[in-house]
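>>> output the structure for:
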Amino acid sequence: MFAISLGDDGAELRPLEPRHAEAYLAHIDRSRAYIGRYIALPDFATDLPSATAFLQSYADKAATDSGRLYGIWQGPELVGGVLFRTFDAASGTCEAGCWLEEAAAGRGLVTRAMRLLIDWAVDERGIHRVEWIAASANTASINVAKRLGMVRDGVLRESYLYRGVRHDMEVWSVLAPQWRELRDSGRFEPPAAQR
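As a prediction, the model looks like this:
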């Protein structure tokens, strides 16, 4: 198993696999309402069998090279995760996403983890376009896209029906040449005109 340090605070990025179902379910249970404000992730892990099935679905995606799932661990405790919800190396596109417990928010964990994933996707796998799709009201997620230097492509008005409410969804993206330029310059915040 591998673990990649996310900095000097002891946080690590590690694979999140079916064998972690108990830790994953405990993590979701600790922050079910917070995580579920804008995404249905907690709905897919209501008990151990459903948590295992969700993690297995991403193990299957990894096996077919169509998605990936990683946990953000603080010591022995899972506190969040990042993923490629979709991954199409042949067309050079993927959709990235994240979630985090409320207690772990505000420390840059997701941004640091996503930088590692985007580096891998662009440099190792030849991905040209990384997308980020988030509810307009999900400021924390939108702020991650901004910190990653992504550009807002547009808004899909009332396109996502979630818990009886229609949400506007924002589509953000970064292209490989833009990513390399931002990374190499050390500047990840976009110019004010793109915010």
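
>>> use CA for all of it now, contacts and neighbours both
Fine.

>>> name the residues that touch the helix or strand containing Asp119?
Per DSSP states H and E: Asp119 is located in helix 109-119. Outside of helix 109-119, the residues within contact range by C-alpha atoms under 8 Å, 6 or more residues apart in numbering are 6, 11, 13, 72, 81-82, 98-100, 130, 144, 147-148.

>>> farthest-separated two in those?
Ala11 and Val130 (24.1 Å; C-alpha to C-alpha).

>>> what comes up buried for the longest helix seen in the chain?
The helix that spans the most residues within the chain, counting by DSSP state H, is helix 48-63. Residues of helix 48-63 classed as buried: 51-52, 54-59, 61 (neighbour count, 16 or more other C-alpha atoms under 10 Å).

>>> now the second one, please; I'll put the structures next to each other:
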Amino acid sequence: MYAIPLTENAELRTLEPWQDAEFLAHIDRARSHTDPWIPWASRSTDLESAHATLQSYADKQAADAGRIYGIWRDGVLLGGVMFVRFDAKSGTCEIGVWAEPAGEGNGLISASVRHLLAYAFGERGMHRVEWWNSAGNARSRAVAQRMGMHLDGTLREQSLYKGVRHDMEIWSLLAHEWSGEPKSA
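Just a heads-up that it's a prediction; the model follows:
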């Protein structure tokens, strides 16, 4: 198994379809906290749908169009990061994140995003990394700001969640703006 150490007791690893039961247990713990922000959280409600979520990212990875990674601390899945979209031809990708409450506030998300930025810019030569978040998600906005991203704009009432329209912010970081050393967490 391949893992990237984040701290002495936390690591970043690819999430794969065979981990569907562990993923479902994690999403069940995280659901009320992540459901408003991550569309697949409300769709991953049983083993079959959790497997389908992970399979969709395995398919994206095989097509070089996206990837999903989990963050484990002390052997427990607490959250993750993903390339929601990855378009090597255009040089643009989008990073997304999520965590259950036990995975927040300790820098694991920021450390993981730094690894995805290093991969996108350093290994894959991407030109632009995007970050989309609901305008109501202050924690997500804070991560974008810590990474040195710039607010490109707000799409008013772009996202529909449980019958209510939400504004979406779009942040970006360009290759020449990234120093390889984003602001600390």
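
>>> list the helices and strands the helix or strand harbouring Trp132 of structure 1 packs on?
Using DSSP H and E, Trp132 of structure 1 falls within strand 129-135. When contacts are defined as 3 or more C-alpha pairs under 8 Å, 6 or more residues apart in numbering; DSSP states H and E, strand 129-135 of structure 1 sits against strand 93-100, helix 139-147, strand 165-175.

>>> nearest to Asp29 of structure 1, out of these?
strand 93-100 (12.2 Å).

>>> after superposition, how close is that closest one to structure 2?
When structure 2 is superposed, strand 93-100 of structure 1 averages 0.4 Å from its matched positions, counting by mean C-alpha distance after the TM-score superposition for structure 1.

>>> hang on, the earlier thing: and the angle from the helix holding Asp119 of structure 1 to strand 165-175?
Relative orientation of helix 109-119 of structure 1 versus strand 165-175 (axes from the mean of the first three to the mean of the last three C-alpha atoms, to 10 degrees): 50 degrees.

>>> what angle separates helix 109-119 of structure 1 from helix 139-147?
Orientation check (the same axes, to 10 degrees): helix 109-119 of structure 1 against helix 139-147 gives 40 degrees.

>>> what's the mean deviation for helix 109-119 of structure 1 versus structure 2?
Helix 109-119 of structure 1 sits 0.5 Å off on average (mean C-alpha distance after the TM-score superposition for structure 1).

>>> buried residues, that helix. List them.
Neighbour counts over helix 109-119 of structure 1 (16+ other C-alpha under 10 Å) mark 109-115, 117-119 as buried.

>>> kindly indicate which of those residues lies nearest Arg187 of structure 1.
Closest to Arg187 of structure 1, out of all of the buried residues of helix 109-119 of structure 1 and judged by C-alpha to C-alpha, is Arg115, at 12.2 Å.
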